[in-house]
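Novice: After the sequence you'll find the predicted model.
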Amino acid sequence: MSILFDSGPKLKIEEFRLLRDLVNRYSGMHFDDASMFVFERRLRDRLRALDLPDFTAYYHHLRYHPSAPAELEDAVEALVTNETYFFREEYQLRAFRNDLLPSIYEQALSRGTKRIMLWSAGCSTGEEVYTLAILVARSGLFDGWDVRVFGNDISRRVLATARRAVYPPSSFRAMPPEYAEFFVEEDGGMRVIPRIRAMCQFGHLNLLDGDKTTLLGRVDAIFCRNVLIYFDTASRKKVIDTFYERLHPGGHLLLGHSESLLHVSTAFELAHLSSDMVYRRPLEGSARARRDGGER
């Protein structure tokens, strides 16, 4: 006796390319033809939810239906892969702790303020945001200061997890044991303590929406690690320009270990730290700032 499973509608190459281009224009994410199977598998549930017969009907829904903007969010939600954990890429965080935090402290005082802002761009489920807040708190440099760590993502689902702040054991696979004091057991996982949660905010934000990012004001450092690898070149350049505008002069941009600004931007300078190299927005008035300011 054989059991037949209904695999649902098949995605044609023409349909895939139309859908792929829609997703790209909205999110900046690039998918090559090898991603066609992923689109078919992950978007098939959206067809069922909307009771649509095939992917052509789904494309027309995304283009012309009154609920298209919300459904496009759901489509991207289904397509993105979110993988993160506390203290990811520890060598870079060590450089942030030992080199950048003292620099951020001095630069803030030079501006006559005791306020700092860090941005985790593409924060997924929030582990990076809380990691940065923990490192700030542990440093002791900013006691009594107004400290904000902002995390954004295009996925509302992962942001809900970030705001809940309760994590399973897999999220702690790289965390040094000395930071356990910042968590308490709760709901079958570990919850970030209130003092750290109070420093952190999360928002639904598309990195291509440069106008919305202005609401953040100026920031002292931006972490955007293993996010831009999914973007096409034009979208990557647009996001990097946004980062440049949002950083204080002298502020730093930290990318993933396999990412660089080669062929993307010449506006930043390389900063050699004790255990990493990161990008820095030149100080105002520097020769590089004057030379590259119009070339971004």
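Specialist: Nice, thanks for sending it over.

Novice: contacts and neighbour counts: CA atoms only from here.
Specialist: OK.

Novice: so what's the most centrally placed residue in the chain closest to, chain neighbours aside?
Specialist: Nearest to the geometric centre of the chain sits Gly122, at 1.0 Å (C-alpha atoms, centre = their mean). Sequence neighbours aside, Asp153 is the residue nearest to Gly122 in space, at 4.6 Å (criterion: C-alpha to C-alpha, 6 or more residues apart in numbering).

Novice: How many residues are close by that neighbour?
Specialist: 21 (other C-alpha atoms under 10 Å).

Novice: now do Val192
Specialist: For Val192, using other C-alpha under 10 Å, the count is 23.

Novice: Would you quantify the distance from it to Phe31?
Specialist: Here the criterion is C-alpha to C-alpha, to the nearest Å. By it, Val192 lies 35 Å from Phe31.

Novice: The residue nearest to the centre of the chain and Arg156 touch, don't they?
Specialist: No - with contact defined as C-alpha atoms under 8 Å, Gly122 does not reach Arg156; the gap is 11.6 Å.

Novice: before we move on, the earlier item: show the contacting residues for the residue nearest to the centre of the chain.
Specialist: Listed by C-alpha atoms under 8 Å, 6 or more residues apart in numbering, the contact partners of Gly122 are Gly151, Asn152, Asp153, Ile154, Cys224, Arg225, Val227.

Novice: host element of the second one?
Specialist: Which is Asn152. strand 146-153 (DSSP states H and E).

Novice: Flag every buried residue along the helix or strand just after that strand.
Specialist: Of the helices and strands lying after strand 146-153 in sequence (DSSP H and E), the nearest is helix 156-164. With burial defined by 16 or more other C-alpha atoms under 10 Å, the residues of helix 156-164 counted as buried are Arg156, Val158, Leu159, Ala162.

Novice: which strands and helices sit next to helix 156-164?
Specialist: Identification of packing neighbours for helix 156-164 by 3 or more C-alpha pairs under 8 Å, 6 or more residues apart in numbering; DSSP states H and E yields strand 200-204.

Novice: Check it against this one:
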Amino acid sequence: MPYFEPELQLTEEEFRLIRDLIYNHCGLFFDDDSKYLLDRRLGQRVAHHNLSGFREYYQFLKYDRRRDQEIADIMDLLTTNETYFFREAFQLRAFTDEIVPEVMKLKQRERTLRIWSAGCSTGEEPYTIAMLLLEMGCLHGWRVEIVGSDISQRVVQHARKGIYTKASFRATEERYLKRFFTETDEGYRICDEVRELVTISQMNLFDANRLALLGKMDVIFCRNVIIYFDQTSKKRVVESFYNTLRGGGYLLLGHSESLMNLSTAFALRHLKNDMVYQKTDTTGGGVAS
């Protein structure tokens, strides 16, 4: 007999309550077509906590001291964390060949490069950025900081561990594997030279206090993340990115994502290798109404 009894099925009211609670916490929005998804997958969490049903689970999410961790856990059930090293090669080429040299010219006196990988999942993206910068070999004497963040504690722990299986290397050239990884019984371990450039932390993109502690960034990667947000949440997150970037800084989204109808504060730059967004220096831009 399955553990998920008919009387535990998610009612319309319970669906709206849980959906809105998740939305208010982190901006992820589930429309009415997602009711079945929440019903089946969150039913696992009801059983895990030995609760009587979704009404009690809602109270757990709202008041229990473990609520933030629980919401982070259910993000793993409701979203896709699929990623791999060297994803979206054209954009990465624009980063190394055009964006980094431009930033270096502008910051010759300060000699700092700060990059944020927002929604970094299991860490392949920030480590890819670090490998590319090390391979460029032009940042000796520079202070390079790469911050990877994700709302899920599980994927953050994976990223901090820095050990990957072959599925993460589908777009990785052999030379990177040889230079930056050591094969172990568990998989391929990222080398300390790369790890030293990267800090991984758990972060909710709706947490204004945590975002304020980041400081100014030169480049923000946020690829295939805002697809999970509705229009209002997207505008809020994009405005946070705008405030976090220094003047002239770059925002790199996934190729299926756009700032159209979200913000007028960024210019779309047509670089040789890809199209990216750049924070304008004018004060007239802002989030679209």
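Specialist: On my side now, so go ahead. A quick note: this is a predicted structure, and the numbers were derived from the prediction, not measured.

Novice: how about the strands of the stretch 51-200 of the first structure, start to end?
Specialist: Assigned by DSSP state E, counting those that start in this stretch, the stretch 51-200 of the first structure shows strands spanning 115-121, 146-153, 166-167, 183-186, 189-192, 200-204.

Novice: Mind putting those into a markdown table with distance to Ser27 of the first structure?
Specialist: Below are those laid out as a markdown table (distance: least, C-alpha to C-alpha, whole Å):
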| stretch | distance to Ser27 of the first structure |
| --- | --- |
| strand 115-121 | 13 |
| strand 146-153 | 11 |
| strand 166-167 | 27 |
| strand 183-186 | 34 |
| strand 189-192 | 30 |
| strand 200-204 | 13 |
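
Novice: Among these, which comes closest to Glu14 of the first structure?
Specialist: Proximity of the strands of the stretch 51-200 of the first structure to Glu14 of the first structure was assessed by C-alpha to C-alpha; the nearest stretch is strand 146-153, lying at 29.3 Å.

Novice: which residues of the second structure does that closest one align to?
Specialist: Under TM-score structural alignment, the counterpart of strand 146-153 of the first structure in the second structure spans residues 143-150.

Novice: Tell me how far the matching stretch lies from the chain's centre.
Specialist: 12 Å (C-alpha atoms, centre = their mean, to the nearest Å).

Novice: Mean per-residue distance, that stretch versus the first structure.
Specialist: Following the fit onto the first structure, the mean deviation recorded for stretch 143-150 of the second structure is 0.6 Å by mean C-alpha distance after the TM-score superposition for the first structure.

Novice: how about the helices in the stretch 101-250 of the second structure?
Specialist: Shown for the stretch 101-250 of the second structure, the helices assigned by DSSP state H, counting those that start in this stretch span residues 124-136, 153-161, 174-180, 192-195, 208-212, 231-244.

Novice: got those as CSV, with distance to Val46 of the second structure columns?
Specialist: Below are the helices of the stretch 101-250 of the second structure laid out as CSV (distance: least, C-alpha to C-alpha, whole Å):
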stretch, distance to Val46 of the second structure
helix 124-136, 32
helix 153-161, 19
helix 174-180, 42
helix 192-195, 38
helix 208-212, 30
helix 231-244, 27
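
Novice: Please identify the deepest-packed of these.
Specialist: For those, the largest average neighbour count (mean count of other C-alpha atoms under 10 Å) is found in helix 124-136, namely a mean of 21.

Novice: neighbouring contacts of that one?
Specialist: Outside helix 124-136 of the second structure, the residues within contact range by C-alpha under 8 Å, 6+ apart are 83-87, 96, 116-117, 120, 139, 146-148, 159, 168, 176, 180, 194-195, 197-198.

Novice: Apply 7 Å and report the result again.
Specialist: With contacts defined as C-alpha atoms under 7 Å, 6 or more residues apart in numbering, helix 124-136 of the second structure is touched by Thr83, Tyr84, Phe85, Phe86, Ser117, Cys120, Ile146, Gly148, Val194, Leu197, Val198.

Novice: next one: stretch 245-258 of the first structure
Specialist: 217-226, 278-284.

Novice: Among those residues, name the buried ones.
Specialist: Of the contacts of stretch 245-258 of the first structure, these count as buried by 16+ other C-alpha under 10 Å: 218-225, 278-282.

Novice: farthest pair in those residues?
Specialist: Spanning the widest gap among those are Arg225 and Pro282, at 20.8 Å by C-alpha to C-alpha.

Novice: quick one, the strand holding Asn152 of the first structure and strand 200-204 angle?
Specialist: Orientation of strand 146-153 of the first structure against strand 200-204 (axes from the mean of the first three to the mean of the last three C-alpha atoms, to 10 degrees) gives an angle of 30 degrees.

Novice: Fine by me, we can end here.
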